[in-house]
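Visitor: Output the structure for:
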Amino acid sequence: MKNTKLYILSFFFCVNVFIWYGVFVEERNFVTVAFLDVGQGDAIFIESLDGKQILIDGGANSQVLQQLAKVMPFYDRSIDMVILTHPDQDHIGGLPAVLESYTVDFVMESGVGSDNGTYEEFENIIQKKQIQKITAQQGQKIFLCNLREVRLPEEPHGCESYLEVLFPVGDLDISEFEPNTASVVLKLTHGENSFLFTGDSPRSIEKYLVESLGDYIDVDVLKLGHHGSKTSTSDLFLGFTSPEYTIASVGENNSYGHPHQEILDLLRQFEIPLLRTDKEGTIIFKSDGRSLLLE
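Guide: Okay, here's the model as predicted:
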């Protein structure tokens, strides 16, 4: 009788797993981009049509695990790629916990390190778990339909969903750059929709992107650099990116005054909506390649 009950319970558990798996797979008619509410910090979760997942930054602490649990099925204990834009605490703080809690295949970094303890812990876990590490350089394309490799192609090989590195530039020595200045800048493209993730890039890097890439940085959604600090998001940059939405990943009543009033005024002048994680919580977009749905 005891074995019979165990078999019945196991059967119903398996049925539930398959049902929930079916629910999540059925919902993957979209590429999902979630700006996670991790307080004063950045953490962005991306999921492709076939369930490939990328996490850009991890906030200041392990709070990112709670937020990931809200956007990933409970049985999913793997993330294909983690990208660290730069090693400031409010971007790297939660990543050691992520690497310990999930199986991660790839880690991408800017190439500029830090002497803080969290960065050392992060690197030690990468080495211990033998995670493949990639140094970001302009032109790399991470195809969401094949995350087995990172290529430097001229064409996306028929895959209309890819993440492209816009900065750092491969032949530029950034070893002496401030971490913010060396932030990895990424553009996500899915069909006709696009997102720009800028880390904490200052206006000098924005100017470089405008001068070198021009209209290529015209996107639907722009994550404001440095949480809406006045050191980022110039009127020139905002004009070239011309987003439908901007995102400020900030903590409630943060001591930095982010997003700065100067940036709020600029967005109002350009008539561009601002979504803030301190007011909205986690902000989720879904793209079918033609239009964006804001959940």
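Visitor: Only C-alpha atoms from now on, for both contacts and neighbour counts.
Guide: Fine.
Visitor: Looking at the chain, which helix is longest?
Guide: helix 2-26 (DSSP state H).
Visitor: ok, and what's touching that helix?
Guide: Residues outside helix 2-26 that contact it (C-alpha atoms under 8 Å, 6 or more residues apart in numbering) are 50-51, 73.
Visitor: As CSV, those residues with secondary structure, distance to Leu147 and neighbour count would be great.
Guide: Converted to CSV, the contacts of helix 2-26 look like this (DSSP: H, G, I helix; E, B strand; the rest coil; distance: C-alpha to C-alpha, whole Å; neighbours: other C-alpha atoms under 10 Å):
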residue, secondary structure, distance to Leu147, neighbour count
Asp50, coil, 11, 14
Gly51, coil, 11, 18
Pro73, coil, 20, 14
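Visitor: For Cys159, state which of those residues is nearest.
Guide: Closest approach between the contacts of helix 2-26 and Cys159, by C-alpha to C-alpha: Asp50, at 12.0 Å.
Visitor: Now the second one, please; I'll put the structures next to each other:
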Amino acid sequence: MSVIKSFAVGSGDMFYIKHNSANFTIIDCDLCEGNADQIIKELKEQSAGKEITRFICTHPDEDHFGGIERLDDAMPIVNFYVVKNQAVKDEDTVSFQRYCQLRDDPKKAFYIYKGCKRRWMNLEGDGRSSSGIQVLWPDTSNAHFKEALAACEAGEHFNNTSAVVRYSLNGGASFLWLGDLETEFMENIVDHIQLDKTTVVFAAHHGRATGKIPNSWLEKLDPQIIVIGEAPKRHLHYYTGYQTITQNTAGNITFDLVGDRVHIYADNKNGCPDNLTDEGQTKFDGYVGSITVETEYTL
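Guide: Predicted coordinates for the structure are as follows:
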């Protein structure tokens, strides 16, 4: 059993994975005075007893590392997973300063790239199983990525340096994070990234049309659910023909992974599919319904 939560944090992204192992993973953050205490309290509760914790930052944009100093002060980050970069910003915020400290710390930073291996991320060791996380992108030798990285390090554009991260539960569901990759960039790299059938995909760029997942990707991913983020509704792409959860209506979303089932909970059933199976689950508040995982590849 694993639990994945997507926090409703407004314009940003923040997730955690409570693995069915000794691992606990946080992906991105966007903390502020209004939400930090409550979210950090939950992270401490959910990570209690886990021996390995990691923070994955998909790319250096404020809405993906906002308030990281609050998190780091309350729950010191000792494993900081990041795409190697030397991003610069016009505004040198406290959050960006802390991001840079973590990014450049040789004892804390682990630079992620396509196919990278690390104990307990995707390798077993010392009697502990892996977390089931794979990094599908970036390919640091790819010309499109090199161009995106140059723009990032010139302080011009950051989205297309995003990592693509996949989590799979052995024998169960899989999830995919795309950061803020943009549609044209995804189209350019489709032949350079391994895309397998995935249960739940978090739409790129908070669900904006600018991050619309192209059909060339969707045909390979064949997702059962696409989670559309909290961008303003006028900017969203709604993925007609797919089951979707729209987070700016649904609020916080929790996925409870049990065998070949995914039990879904949300603050508000509006914005969630209305044809999910009702299995009467009560583990968390706000049960919406369940899905059975379709055949897919797993670690």
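Visitor: overall similarity of the pair, as a TM-score.
Guide: In this superposition the chains share a TM-score of 0.72, using TM-score structural alignment, normalised by the length of structure 1; 246 aligned residues with a C-alpha RMSD of 3.0 Å.
Visitor: hmm, back to that, same list (the contacts of helix 2-26 of structure 1) but as CSV, adding distance to Val184 of structure 1.
Guide: Shown next, in CSV, are those (distance: C-alpha to C-alpha, whole Å):
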residue, distance to Val184 of structure 1
Asp50, 25
Gly51, 24
Pro73, 28
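Visitor: which residues sit in contact with the equivalent of Gln40 of structure 1 over in structure 2?
Guide: Using TM-score structural alignment, the equivalent of Gln40 of structure 1 in structure 2 is Ser11. By C-alpha under 8 Å, 6+ apart, the contact list for Ser11 of structure 2 reads 63, 206, 230-231.
Visitor: And Val200 of structure 2, by the same measure?
Guide: 173-176, 223-227.
Visitor: rerun at 6 Å
Guide: Shown in contact with Val200 of structure 2 (C-alpha atoms under 6 Å, 6 or more residues apart in numbering): 175, 223, 225-226.
Visitor: One more: Ser291 of structure 1?
Guide: Ser291 of structure 1 touches nothing, counting by C-alpha under 6 Å, 6+ apart.
Visitor: Next one: the alignment partner in structure 2 of it from Trp120 of structure 2, what distance?
Guide: Mapped onto structure 2 by TM-score structural alignment, Ser291 of structure 1 lines up with Arg261. According to C-alpha to C-alpha, to the nearest Å, Arg261 of structure 2 and Trp120 of structure 2 sit 24 Å apart.
Visitor: Ile245 of structure 2 too?
Guide: 31 Å.
Visitor: neighbour-wise, which of those two wins?
Guide: Ile245 (23 against 20; other C-alpha atoms under 10 Å).
Visitor: Whichever strand or helix holds that one vs structure 1, mean deviation?
Guide: Per DSSP states H and E: Ile245 of structure 2 is located in strand 244-246. Taken over the aligned residues, the distance from strand 244-246 of structure 2 to structure 1 averages 1.8 Å (mean C-alpha distance after the TM-score superposition for structure 1).
Visitor: So which bit of structure 1 is that strand matched to?
Guide: Under TM-score structural alignment, the match for strand 244-246 of structure 2 is residues 274-276.
Visitor: contacts for that stretch?
Guide: Applying C-alpha under 6 Å, 6+ apart, the contact partners of stretch 274-276 of structure 1 are 246-248.
Visitor: likewise stretch 231-240 of structure 1?
Guide: Applying C-alpha under 6 Å, 6+ apart, the external contacts of stretch 231-240 of structure 1 come out as 202-203, 218, 225.
Visitor: What lines up with Gly94 of structure 1 in structure 2?
Guide: So, by TM-score structural alignment, Gly94 of structure 1 is matched to Gly67.
Visitor: any idea which element Tyr16 of structure 2 lies in?
Guide: strand 15-18.
Visitor: How about the contacts made by the closest residue to His86 of structure 1 other than its chain neighbours?
Guide: Nearest non-adjacent residue to His86 of structure 1, counting by C-alpha to C-alpha, 6 or more residues apart in numbering: Ser183, 5.2 Å away. Ser183 of structure 1 makes contact with 85-86, 199, 201 under the criterion C-alpha under 6 Å, 6+ apart.
Visitor: Which of those ranks first by neighbour count?
Guide: That'd be Thr85 among those, by other C-alpha under 10 Å, with 31 neighbours.
Visitor: Surely that residue is in contact with Val184?
Guide: Yes. Using C-alpha atoms under 6 Å as the test, Thr85 of structure 1 is close enough to Val184 to be in contact (4.5 Å).
Visitor: Mind listing what's buried along the longest helix of structure 1?
Guide: Within helix 2-26 of structure 1, no residue is scored as buried using 16 or more other C-alpha atoms under 10 Å.
Visitor: ok so, going back, what about the contacts of stretch 231-240 of structure 1, which are in helices?
Guide: Arg203.
Visitor: Ranking by neighbours, what's the top pick from the contacts of stretch 231-240 of structure 1?
Guide: Gly225 (27 neighbours).
Visitor: Now do the same for that residue: its match in structure 2.
Guide: Match for Gly225 of structure 1 (TM-score structural alignment): Ala204.
Visitor: That match reaches Leu178, doesn't it?
Guide: Yes. Counting by C-alpha under 6 Å, Leu178 is a contact partner of Ala204 of structure 2 at 5.1 Å.
Visitor: What segments of the stretch 101-250 of structure 2 are strands?
Guide: Counting by DSSP state E, counting those that start in this stretch, the stretch 101-250 of structure 2 has these strands, from start to end: 109-111, 133-137, 164-168, 174-177, 200-202, 225-228, 244-246.
Visitor: Including distance to Val88 of structure 2, could the ones you listed go into TSV?
Guide: Shown next, in TSV, are these (distance: least, C-alpha to C-alpha, whole Å):
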stretch	distance to Val88 of structure 2
strand 109-111	18
strand 133-137	22
strand 164-168	22
strand 174-177	24
strand 200-202	27
strand 225-228	29
strand 244-246	32
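Visitor: Ile291 of structure 2: which of those strands is closest?
Guide: strand 225-228 (9.4 Å).
Visitor: matching residues in structure 1 for the closest one?
Guide: Counting by TM-score structural alignment, strand 225-228 of structure 2 corresponds to 245-248 in structure 1.
Visitor: Kindly reformat the contacts of stretch 274-276 of structure 1 as a markdown table containing neighbour count and distance to Thr118 of structure 1.
Guide: Listed next are the contacts of stretch 274-276 of structure 1 as a markdown table, based on neighbours: other C-alpha atoms under 10 Å; distance: C-alpha to C-alpha, whole Å:
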| residue | neighbour count | distance to Thr118 of structure 1 |
| --- | --- | --- |
| Thr246 | 22 | 29 |
| Ile247 | 21 | 26 |
| Ala248 | 25 | 24 |
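Visitor: Go ahead and measure how far the one helix or strand Asp265 of structure 1 maps to is from the middle of the chain.
Guide: Per DSSP H and E, Asp265 of structure 1 falls inside helix 261-270. From the chain centre to the centre of helix 261-270 of structure 1 is a distance of 24 Å (C-alpha atoms, centre = their mean, to the nearest Å).
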